[in-house]
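Peer 1: return atomic coordinates for the entry below.
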Amino acid sequence: MTDPQIALLMLGLFIFVIMLGFPIAFTLMAMGIGFGYYAYFDAERMRNIFDNRVFDLFVNQTYSVMANDVLTAIPLFLFMGYIVERANIVERLFDTLSMATRRLPGSMAVAALITCALFATATGIVGAVVTLMGLLALPAMLKARYDERFATGVICAGGTLGILIPPSIMLIVYAAASGVSIVRLYAGALLPGFLLAGMYLIYIVGRAMLNPSLAPQPERRSDSISTGKLMWMLATSFFPLAILILAVLGAILFGLATPSEAAAIGALGGLLLAAAYRALTWQRLQESVYLTVRTTAMVCWLFVGSWTFASVFSYLGGEQVVREFVVGLDLTPLQFLLLAQLIIFLLGWPLEWSEIIIIFVPIFLPLLPLFNIDPLFFGILIALNLQTSFLTPPMAMSAYYLKGIAPPQIRLTQIFAGSLPYVVMVFLTMIVLYVFPDIAYWLPRMFYGR
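Peer 2: This next block holds a predicted model:
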């Protein structure tokens, strides 16, 4: 077998092994070292079994990941998210927004979506947002006689917005994998994120207006709350979290702090917020640190394994084979984008977003110059596309998170049915973004020029 054929065997074997359920990070490292041992084998210079350059490659890649300034922001943002999650703010926030939007059609669903979006943006942890909102908002909506599919779909869709709207951990990972400026990426993703959230809100209000039985209006006694009390509720629940997110994001976008420095500010702000709500206990602090370390370690070892695997794959000529194959298809830029996004959409069923970004997206990145596609624009399309990985059956993880804590009468098929309209809206947003790319480019150009 030639080296390029071995590279393709390496890729095919990796896909087969992960489908069997083996840990992905360690599979990447093992296959990278195993095939790399063959690729770098030099019998003339070999003095002992460990005298092979693949081990130097592995050590260098590990050091590069651990010293990467962009990745430093990940544990800090995660810590902020886990602390905020434990600050007992979500229940108060949902109640406040339910009161503030009570005159809108589908008011509780609107409140649930805004709460999900804000909480997801602060934490970036889809499972935590969907689970917590399923415990708080779903029973309230079901008690108000909301349609089961309508209520569950709102929570599943809203909980995924945090991987798109900055400060998003997914965008940090993409920036590290692609070399795109995280600051420009945050600026570019902001308007598409708001566009998608806005489309969700329009759908919710529109469906509730066309079919009021899906989301009955609350009883009139809910209107008895005074304006002063409502403002106090907003001041003590909505504004603190919103100000924390805006402060972190503003510090990054306006160049006042690097992403890592802004993340540190956010982590400190999360601690102060938890302390202000009297939710900062030693046990919760320990849990937050443990979860932060565990998730960060997973992401970092995925990077180590992926970069080792990719280096060996490229050295064997696999990257050139893929490049020649794509060139031979004679695709237009639109056709390439459609093919790439279709592959990522299908990968979203068996894999997590982190695995897709770290392992498979780098295969597409060297091909972007061939089609004159900006990696920033490509990354935002991916961030939109990955919303569907949490919402599309049969592997819609948001649905499974929600089913795990939903009342027994809620069937998984109902959650799937409620989530599918939001998948359509994700695709519509991607189409709008392709037709009007300035939605992604306007803020980066305004803040940082071309």
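Peer 1: CA only for contacts and neighbour counts going forward, please
Peer 2: Will do.
Peer 1: and Ile24, how far is that from Leu351?
Peer 2: Counting by Cα to Cα, to the nearest Å, the separation of Ile24 from Leu351 is 10 Å.
Peer 1: for Ile343, that is, sorry about that
Peer 2: Ile343 sits 12 Å away from Leu351, going by Cα to Cα.
Peer 1: to compare against the first, here's another:
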Amino acid sequence: MIGIIMFFVALVLLLLGFPVAFTFGGVALIFGVFAEGFDMFAFMPFRIQSYMENTVMMAVPLFVFMGIVLQKTRLAEQLLEAMGKLFGGVRGGLAISTILVGALLAASTGVVGASVVAMGLISLPVMLKYNYNKSLACGTICASGTLGQIIPPSIILIILGDVLGIPVGDLFHAALFPGMILIVCYIVYILILTFLKPELAPAMPQDLDNETRAQQIRSALKAIIPPLALVLIVLGSIFTGIATPTESSALGGMGAIVLALIYRQFSWKMLYDSGLETVKVTAMVFAILMGATAFSMAFSYTGGDAIVEEVLLNLPGEKWGFIILAMIAILILGFFIDFVEIAFIIVPILAPVAEALGINMVWFAILIAMNLQTSFLTPPFGFSLFYLKGVAPSSIRTMDIYKGVMPFILIQILVLVSIMVFPELYGMD
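Peer 2: From the prediction side, this is the model:
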């Protein structure tokens, strides 16, 4: 039972706000030494070395770098301005534009915080100016910003691919259709809501701009085509087998620099700042990975994994009992802890059980990724809520954001359930 106690001690310390990497590493060291002595950690350097030599994980800093460079090119601002003019004449047009831009940013940057902050600064004031309902505006921005979790190239899919031992290219391919379905569901929700209650998201007056419709379409295409081309090149090279995800991430990093040149935003300072931020994010991810590695070693050596596996294998309903319990557990944990900790700590505990039950691991990974995306929105600790609150005007209350994300959380859960019940529709049977 030492491993189980260790797990709950780590969870309580995380909820108290202790640093994630040091919490995992410290708890593992204390309980591991108590149970087995220092000899248990003799193989720790070899585990660390195997991660440092892992070519799949090299894609993490490269995709992060690509996203940060694109964030600094005014990409989001130009996209939102162009799409807002294009769809502004439709009820809820600005909200639809925000969702589409969020999807494109997700595919080109994969950084949730960057997407939410960018659209919070640019899109929220515009929606409020045209009398959009505060909750609807906030919910749309938070939900569209989290699309980077499921739409490739996604950092969480790379991590899940490594943890579960699945080719990342297979996960990218499998996640594409669920991501598109989610975008369509968001847009349909906006259209239905604004049809029933037009006052929540009125259309923009079209006589405020001297541009013709053709000029609006040209400016929208000019803003969309360069980042879309980069996304198609990066994902296309993976799906066609021309390049591995790691090679395509390097291609994406170079492509982001080319786009910075095209948008005339390139400078050596921008490159240095992007590199520095990339190092910070990567260091955070790998520090958590090292702590999680020590934790999983101690958990296994103290017999915690055997107890959990026995309990999960004997659940009523077997496969479906396990899937439902795993999804509920990840959803609840997502209220309190970050997706990186869940991927490195919870998923390795669940993976052997899933394999023993004969579950399709690609399907299982997509369910986890979709579930972790929901964790960004769930009050009270959803990270997207914090990101938006940090840049929102004082007129936006925290409760406005909470109310706004609720319908989008429900949509995500419904899509998650549809993937669980009808995997064949998503090509994962």
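Peer 1: neighbour count winner among Ile343 and Leu351 of structure 1?
Peer 2: Under the neighbour definition other Cα atoms under 10 Å, Ile343 of structure 1 and Leu351 were set side by side, and Leu351 has more, 16 against 12.
Peer 1: what does the more buried one align to in structure 2?
Peer 2: Counting by TM-score structural alignment, Leu351 of structure 1 lines up with Ile337 in structure 2.
Peer 1: and what of Val327 of structure 1?
Peer 2: Residue pairing (TM-score structural alignment): Val327 of structure 1 is matched to Leu313 of structure 2.
Peer 1: now do the contacts for the residue positioned nearest the centre of structure 1.
Peer 2: When structure 1 is reduced to its mean C-alpha position, the closest residue under Cα atoms, centre = their mean turns out to be Ile163, at 2.5 Å. Listed by Cα atoms under 8 Å, 6 or more residues apart in numbering, the contact set of Ile163 of structure 1 reads Ala120, Thr121, Gly124, Ile125, Val126, Ile169, Met170, Leu171, Ala383, Gln387.
Peer 1: repeat the analysis, applying 6 Å as the threshold.
Peer 2: Gly124, Met170 (Cα atoms under 6 Å, 6 or more residues apart in numbering).
Peer 1: how much space separates it from Met10 of structure 1?
Peer 2: Per Cα to Cα, Ile163 of structure 1 is found 30 Å from Met10 of structure 1.
Peer 1: same thing with Met430 of structure 1?
Peer 2: Separation of Met430 of structure 1 from Met10 of structure 1 (Cα to Cα) stands at 33 Å.
Peer 1: swap in Trp442 of structure 1?
Peer 2: Separation of Trp442 of structure 1 from Met10 of structure 1 (Cα to Cα): 41 Å.
Peer 1: so between those two, which is more surrounded?
Peer 2: Between Trp442 of structure 1 and Met10, counted using other Cα under 10 Å, Met10 has the larger neighbour count: 21 against 15.
Peer 1: any idea which element the counterpart of Gly169 of structure 2 in structure 1 lies in?
Peer 2: Correspondence of Gly169 of structure 2 to structure 1, assessed by TM-score structural alignment: Val183. Val183 of structure 1 belongs to helix 182-210 when elements are defined using DSSP states H and E.
Peer 1: check Leu138 of structure 1 too.
Peer 2: helix 126-143.
Peer 1: in that helix, what's buried?
Peer 2: Going by neighbour count (16 or more other Cα atoms under 10 Å), the buried part of helix 126-143 of structure 1 is 126-139, 141.
Peer 1: SS state for the alignment partner in structure 1 of Phe266 of structure 2?
Peer 2: Phe266 of structure 2 maps onto Leu280 in structure 1, with residues paired by TM-score structural alignment. Following DSSP: H, G, I helix; E, B strand; the rest coil, we place Leu280 of structure 1 in the coil state.
Peer 1: burial measure for Leu280 of structure 1, as a count.
Peer 2: Leu280 of structure 1 has 20 neighbours, counted by other Cα under 10 Å.
Peer 1: and if you look at Ala235 of structure 1?
Peer 2: 13.
Peer 1: show me what Ala144 of structure 1 lines up with in structure 2.
Peer 2: Ala144 of structure 1 maps onto Tyr130 in structure 2 when the alignment is built from TM-score structural alignment.
Peer 1: nearest residue to its match in space, please, no chain neighbours.
Peer 2: Take Tyr130 of structure 2 and drop its neighbours on the chain: the residue closest to it by Cα to Cα, 6 or more residues apart in numbering is Met204, 6.7 Å away.
Peer 1: go ahead and confirm the one you found touches Gly89.
Peer 2: Yes. Met204 of structure 2 lies in contact with Gly89 (Cα atoms under 6 Å); the separation is 5.2 Å.
Peer 1: so for the two, which residue has more residues nearby?
Peer 2: When neighbours are counted by other Cα under 10 Å, Met204 of structure 2 and Gly89 differ, and Met204 comes out ahead with 21 against 16.
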